Each structure stands twice: as structure tokens, then as C-alpha cells.
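> A predicted structure for the sequence below; I have some questions about it.
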Amino acid sequence: MASPSGPPLSPARRAGGLLFLSGQLPRGADGAIAGSGMLEQARLALSNLKKLLESEGCSPDDVVKVTAWITDAADMAAFNLAYCELFDTPYPARSTVVSALVAPGALVEIEAIAQLPG
């Protein structure tokens, strides 16, 4: 079997009425990490998440669980500000972890699980 040219993952997978989305990074249209601070990077990562949801026929309202990784706990308020711009009440269940990230320059990575419509 040939090795994949990129990371060995699927952006999204369906199983049992759920849509599992791989972690979204603050990547611009060129694929490079973009944004100089948490607010800008979180908005971009969440925008990428929304685009992926929509490509699968879902919306942010369908998201039931989010896991986020941020590199600095001091950025939590900025992350929450961007998060509340996309998600409304009732908010998805969420876990947030402070951790180093594999992508150099990334301050945030966000994955989600959504309930498939219908």
C-alpha cells in the first residue's frame, strides 16, 4: 500500500447517524497557518469547521460535541469569543485542552461531532 501524500486521515466520516470531523486548524486558502493571534486563528479554524460541516450537509446547529486544543490557557477568553460567534445556545458539549500542536504556528485546533440531519 502506498503512503498518503498528506496526513493519513479523512476530513470527515459518517457513522451511526453522526458526522465525525477531524481537527481543523487555522489554515488559509493556500493551506498555510494564518492569523497572528488566538482570536484570528480561532475564527479561521471555526470557519474551516463550518465549511466542512456544510460540505457534508450539516450546520453548526447540528454539532453536539467539540474538542479544542489551545497552546496557552491565557488565550481562553479570545477562544471563547470566537466560539460564541459560531455556536449558539444550547452550546455543544465541549472539552478544551492546553497542549502543544503539531502544526508550527498554530495556536488552536478544533474537532467536532455532529448529528446528521434527518
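Arrived safely, thanks for sending.
> every contact and neighbour count from this point should use C-alpha atoms.
Will do.
> how about the strands of this protein, start to end?
Using DSSP state E, the strands found in the chain span residues 12-15, 18-24, 63-70, 93-98, 108-115.
> okay, the ones you listed, which one's buried deepest?
Most buried of these, by mean neighbour count (mean count of other Cα atoms under 10 Å): strand 108-115, with a mean of 23.
> tell me what it is packed against?
strand 18-24, helix 38-55, strand 63-70 (3 or more Cα pairs under 8 Å, 6 or more residues apart in numbering; DSSP states H and E).
> use this one as the comparison:
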Amino acid sequence: MAAITTDKAPPAVGPYSQGIVAGGLLFVSGQLPIDPKTGELPEDMLQQMRQCLANVEAIAIAAGTSLAKTVKTTVLVTDLSRFSEFNEIYGRAFAAPYPARACYEVSALPRGAKVEIEAVIALS
């Protein structure tokens, strides 16, 4: 196992790694929509979605892979009624064959975020 760390994504806020490489895969911890330059969260859910994806992508690049090799994502949102809007942004981030995905509505996320995304990404 090897930890992946980059300053292009927000630092871990607890006892976990931004990403772990094991068995030819990169496991990206849940990424909140924190801008790594400012430490702030965008207000809008859709901007938060874009920032989460940018954070996942930054960790993928740090591991020597790319978002295009994403195998599976788990998405947590606080308002599933905006699923179609979220799905449009998500769909632009990936190409067919799309990664497997689970999406759950949750009552709350850290720092008042509206979205969190974790991913499993192939290294080769």
C-alpha cells in the first residue's frame, strides 16, 4: 500500500489519506467540495459537484492515472431532488463506458457540504 497526497486537493481533515494505491487500483477518499487554494466551499450544489470532481481528478493525477480510468464512484448528496442536474455535470466528467456508481441522499455532510464523492480508479 502507498499513500497518495497532493496539494492540488484539500488535505485530509482526519486520520485518513487522500488516496491509497493497492492492487493496481487507486482508492480516493470521499472528497468534499473544498477549494484547495482557499479552503472554502462554493455555495451552489452544482459548483460543489464540479469541485468534488476536480479534487478526485487531482488525486488521480498525483497517482499517475486519470479520471478516465475511474471504475467506481460513490456520491453522497444532501438533496436528491436535484439528481438530474447533478447527473448532467457528472456525465460530462466521464465517458462511456461510465464507471459503476452508487448515489445516496444523506442528512448532512462535513462542513455543511452538499456533495461528497469517493472513487476507485485503475492505475493502468
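Received the coordinates, thanks. Owing to the predicted nature of the structure, the values given are computational and were not obtained by experimental measurement.
> which one of the strands of the first structure lies nearest to Ala42 of the first structure?
Proximity to Ala42 of the first structure (Cα to Cα) singles out strand 108-115 among the strands of the first structure, at 6.3 Å.
> where does the closest one end up in the second structure?
Aligned using TM-score structural alignment, strand 108-115 of the first structure spans residues 115-122 in the second structure.
> how much does the matching stretch stray from the first structure?
By mean Cα distance after the TM-score superposition for the first structure, the fitted stretch 115-122 of the second structure averages 0.4 Å away from its aligned residues in the first structure.
> and Gln47 of the second structure, what pairs with it in the first structure?
Per TM-score structural alignment, Gln47 of the second structure is aligned with Glu40.
> also Gln31 of the second structure?
Using TM-score structural alignment, Gln31 of the second structure pairs with Gln24 in the first structure.
> who's in contact with its match?
45-46, 48-49, 109-111 (Cα atoms under 8 Å, 6 or more residues apart in numbering).
> against Glu111 of the first structure, how distant is it?
Taking Cα to Cα, to the nearest Å as the measure, Gln24 of the first structure falls 6 Å from Glu111 of the first structure.
> same check, this time on Asp75 of the first structure
18 Å.
> next one: Leu49 of the first structure
The value you get for Leu49 of the first structure to Glu111 of the first structure, if Cα to Cα is used, is 8 Å.
> list residues touching both of those two?
With Cα under 8 Å, 6+ apart, Leu49 of the first structure and Glu111 have common neighbours 21, 24.
> would TSV of the strands of the first structure with distance to Leu53 of the first structure be doable?
Formatted as TSV, those follow (distance: least, Cα to Cα, whole Å):
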stretch	distance to Leu53 of the first structure
strand 12-15	9
strand 18-24	8
strand 63-70	9
strand 93-98	17
strand 108-115	8
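> out of these, which comes closest to Ala34 of the first structure?
Of the strands of the first structure, nearest to Ala34 of the first structure by Cα to Cα is strand 108-115, at 11.2 Å.
> ok, now which ones touch Val21 of the second structure?
1-4, 27, 63.
> any idea which of the residues you listed is closest to Gly112 of the second structure?
Phe27 (23.8 Å).
> so what's the closest one up against?
Counted by Cα under 8 Å, 6+ apart, Phe27 of the second structure has contacts 19-21, 118-121.
> same check on Ser59 of the first structure?
50, 53.
> now it: how far from Lys50 of the first structure?
Distance from Ser59 of the first structure to Lys50 of the first structure, by Cα to Cα: 7 Å.
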